[in-house]
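**Student:** this is a predicted model, with the sequence first.
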Amino acid sequence: MTDTLCPVSLTQDLVRCPSITPEEGGALQLLQSVLEGAGFTCIRVDRNGTPNLFARWGARGHPRSLGFNGHTDVVPLGNPDDWTRAPFGGESDAGRIWGRGACDMKSGVAAFVAAAVDFVRTTPPDGAVILTITGDEEGPSQDGTVALLDWMAPRGEAMSACIVGEPTCPNTMGEMIKIGRRGSMTAHVVARGRQGHAAYPHKAANPLPVLVHYLDRLARHDLDRGTDHFDPSTLALTTIDVGNPASNVIPAQGRATLNIRFNDLHTSASLSDWLRDVARDVCAGTDVTLDLEFHISGESFLTPPGPLSDLVAQAVTDECGVVPVLSTSGGTSDARFIKDHCPVVEFGLVGTSLHQVDEYAEIDQIHQLKAVYGRILQAYFA
């Protein structure tokens, strides 16, 4: 009888790797050793100092190539003194594995690695199983999953469908699958005027009233009321900065930053045009200019409900005993890159503790997640 790979022990081993972005911390080396021992072909696809791992069992270019995607990098600890458990201890206690990355998302990686290893050992499929694991999801995300997909394309390496193992469940294991994500963009605004004495405002060009008027226009505007699969788009003002220490000086400039999470009624280009149009309108007739700079984290996308989401939902229901909601809520994930490569959905643990002090994952849920992924593999290659 073939021994099975324990996802809980693997989670603990991964948590003990101090892989704060962009440090590899030994996590990908550990996974490569495990996967090569199970017959996977493994290649490190590092780019610009970012560590990434590609692993494949089966023939390259097979038309049935199911992929899993995840990351081993973690966010910083914050104040280490606030932790009551060793952040990289991987301690098992009270039915939980404790440590940075236990929830987001070393347990998810451990679960799909364990499921894939057991599957190819016991039920070698007519097809390929591909794992793409990055060390740059919590960071800039420019040389992580993007680098893996860039490397795969000219080599004929392709996934025909992909599961991202990010935590997706708000409160109960199995309650939610992500079939898309809202887009995300940040706008940096600089209002430029002319400095002057507060007693002689007519001799200055105060940028602050124009900046405030601009931000008020944006904050009061309803971008939309949502769509069939998406919540309404949101605009949040995140900072307003002047840095003026003198109460009797009109400053020459003020700055602000805002973030927009948008659904499939918009694109980053259409929203950028709208922000510029409003800026021109509020600056008309003044001596103030508004300069805008944009950072696009990702466009909105949707994998329409269909064969892939049905297959994953059935596996979740069979294992967890609940019918999952198909959702597009939450922030961004690396699925925003994979959607240009193949159909993609996300399913993972309950994300209650992600990015928190004393982060943890429930041991029972880690076992459940491996079982769900195992059912997905069996059904996909049936």
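**Tutor:** Right, received. Where do you want to start? Numbering: from 1, shown residues only.
**Student:** CA atoms for contacts and neighbours, from now on please.
**Tutor:** Noted.
**Student:** list the buried ones in stretch 126-142?
**Tutor:** For stretch 126-142, the buried set under the neighbour-count rule, 16 or more other CA atoms under 10 Å, comprises 127-139, 141.
**Student:** scratch that, stretch 293-303
**Tutor:** 294, 297-303.
**Student:** got TSV for those, with distance to V34 and secondary structure too?
**Tutor:** Compiled in TSV, these are given as follows (distance: CA to CA, whole Å; DSSP: H, G, I helix; E, B strand; the rest coil):
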residue	distance to V34	secondary structure
F294	42	strand
S297	33	strand
G298	33	strand
E299	35	coil
S300	35	coil
F301	34	strand
L302	33	strand
T303	32	coil
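**Student:** let me have the residues you listed in JSON lines, extended by distance to R336.
**Tutor:** Converted to JSON lines, the buried residues of stretch 293-303 look like this (distance: CA to CA, whole Å):
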{"residue": "F294", "distance to R336": "18"}
{"residue": "S297", "distance to R336": "9"}
{"residue": "G298", "distance to R336": "6"}
{"residue": "E299", "distance to R336": "7"}
{"residue": "S300", "distance to R336": "8"}
{"residue": "F301", "distance to R336": "7"}
{"residue": "L302", "distance to R336": "9"}
{"residue": "T303", "distance to R336": "11"}
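**Student:** P343 and D364: what is the separation?
**Tutor:** When distance is defined by CA to CA, to the nearest Å, P343 is 29 Å away from D364.
**Student:** who has more neighbours out of these two?
**Tutor:** P343 (20 against 12; other CA atoms under 10 Å).
**Student:** another structure for you, compare them:
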Amino acid sequence: MTAVDPVRLTANLVRCASVTPADEGALDILHDVLSDAGFDCAWADRGGIRNLFARWGSKGHPKTFGFNGHTDVVPIGNADDWSMPPFGAEVKDGIMYGRGTTDMKSGVAAFAAAALDFVRDTPPDGAIVLAITGDEEGDAIDGTTALLAYMAAQGEQMSACLVGEPTCPDRMGEMIKIGRRGSLTTWITVTGKQGHAAYPHRACNPLPALMRLMDRLASHKLDEGTEFFDPSTLAIVTVDTGNPATNVIPASCSGTVNIRFNDAHSGASLTEWIKTELSKIEAEFGVQTGLRIKISGESFLTPPGPLSALVSKAVKAQTGIEPVLSTTGGTSDARFVKDHCPVVEFGLVGQSMHQVDEHVKTDHIVELKAIYSRILTDYFA
């Protein structure tokens, strides 16, 4: 029988304008092609988000390889800035253009195509699971977490999982993610007393307090890095007063900080540090502070071992490149999967993701399918 074409499947997915939280038929395409091939498919929808669970083989088999990915995409921005239709999946000179071509409909198409061919041609003694969400680019509240909750309720289990996010900075095959940094965002408000700028002694200016606080946070060295992680980073991303007057000391101001942290910290330990710094500022400046914190994910690591070796072997066999095991980059849904089973990430070159004229080389999609096929072959050998 004819092999499943991952390029055509990618194009079909890209033509669905599935900007989070919309699906626009993307998961239906996958549901139909998987169910037609004998996968047991179920919807794990939650909170208005569509999530697809598909399994070939016996439920709960001790040798179950899983793939995880998403079909939702970020907004296109200004459509006039695109040289190609953002949901057209048009191919020019061997390059497909469109939102989601890189992040990550091509990755989903590649692992779906690999799985479809594999179970047809060499049915394994085991099971294959595809857990695909429509809520990764947003708050990720009702996406992969909903899939994992569904799996727990139904007695479904993956023994290992590969997330198909783009992982390679410049060349196909050069990087596998074995962990990710945690992410914490804190919104800080400082409140003093409004007054006339000519009589500062009659007011309590919150701005010097906020500036001192931001300087202390930004100047603090969080760590030197750990065995598998680069040093943690802290970025001040905005400071706001909303004060249009030059002769008025404002009553309050605010600032926002984002921290990407390694395994030397936790969200809780960083929260306590920030609270301590706020208390010092209150005592020094006589202001009041407010704090809101969102921990998008804790840092995690799948130590080098059988799973990373399996993926590395397949990547090198296909590309000739020995991939680096890395924990760099932002967050991904692997942060949820790591509580279920060992997880690593491997996918395409991600240079154009989230950009205008996002694109992917079509031969990279074919190559990615081949790598995923090798992984399945070696895993079930």
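**Tutor:** Nice, thanks for sending it over. What you see is a predicted model, and the numbers here were worked out from it, not measured in a lab.
**Student:** still on that earlier bit, between the buried residues of stretch 293-303 of the first structure, which sits nearest W274 of the first structure?
**Tutor:** Nearest to W274 of the first structure among these is F294, at 12.5 Å by CA to CA.
**Student:** and the helices in the stretch 201-350 of the first structure?
**Tutor:** Here the stretch 201-350 of the first structure has its helices, by DSSP state H, counting those that start in this stretch, at 207-220, 268-283, 307-320, 335-338.
**Student:** mind checking these for the one nearest to R44 of the first structure?
**Tutor:** Set against R44 of the first structure and scored by CA to CA, the helices of the stretch 201-350 of the first structure come closest in helix 335-338, at 18.6 Å.
**Student:** by contact count, what packs against that closest one?
**Tutor:** In terms of contacts (3 or more CA pairs under 8 Å, 6 or more residues apart in numbering; DSSP states H and E), helix 335-338 of the first structure is packed against helix 145-152, strand 344-346.
**Student:** where along the stretch 101-250 of the second structure do the strands fall?
**Tutor:** Taking DSSP state E, counting those that start in this stretch as the criterion, the stretch 101-250 of the second structure carries its strands at 127-133, 160-163, 175-177, 179-180, 182-191, 195-196, 233-240, 248-249.
**Student:** could you check the angle helix 206-219 makes with the fifth one?
**Tutor:** Think strand 182-191 of the second structure. 160 degrees (axes from the mean of the first three to the mean of the last three CA atoms, to 10 degrees).
**Student:** and what of the first one?
**Tutor:** For the pair strand 127-133 of the second structure and helix 206-219, the angle between their directions (the same axes, to 10 degrees) equals 160 degrees.
**Student:** list of residues touching strand 127-133 of the second structure?
**Tutor:** For strand 127-133 of the second structure, contacts defined as CA atoms under 8 Å, 6 or more residues apart in numbering pick out 27, 50-59, 61, 63-72, 108, 112, 115, 143-144, 147, 158.
**Student:** try it again at 7 Å.
**Tutor:** 50-58, 61, 63-71, 143-144, 147 (CA atoms under 7 Å, 6 or more residues apart in numbering).
**Student:** likewise for the fourth one?
**Tutor:** The set of residues external to strand 179-180 of the second structure that reach it, using CA under 7 Å, 6+ apart, is 299-302, 327-331.
**Student:** between those, which is closest to V349 of the second structure?
**Tutor:** V349 of the second structure has its nearest neighbour among those in G329, at 13.0 Å by CA to CA.
**Student:** quick check: the gap between the closest residue to that closest one other than its chain neighbours and K105 of the second structure.
**Tutor:** Spatial nearest neighbour of G329 of the second structure, excluding adjacent residues (CA to CA, 6 or more residues apart in numbering): R180 at 7.0 Å. Distance of R180 of the second structure to K105 of the second structure, computed by CA to CA: 21 Å.
**Student:** which of these two has more neighbours?
**Tutor:** Legend: neighbour count by other CA under 10 Å for R180 of the second structure and K105, higher for R180 (30 against 27).
**Student:** deepest-packed of the helices and strands packed on helix 335-338 of the first structure, please.
**Tutor:** strand 344-346 (a mean of 27; mean count of other CA atoms under 10 Å).
**Student:** that strand against the second structure, how far on average?
**Tutor:** Comparison of strand 344-346 of the first structure with the second structure after fitting gives an average deviation of 0.2 Å (mean CA distance after the TM-score superposition for the first structure).
**Student:** list the helices and strands that strand packs on?
**Tutor:** Judged by 3 or more CA pairs under 7 Å, 6 or more residues apart in numbering; DSSP states H and E, strand 344-346 of the first structure is in contact with strand 161-164, strand 176-178.
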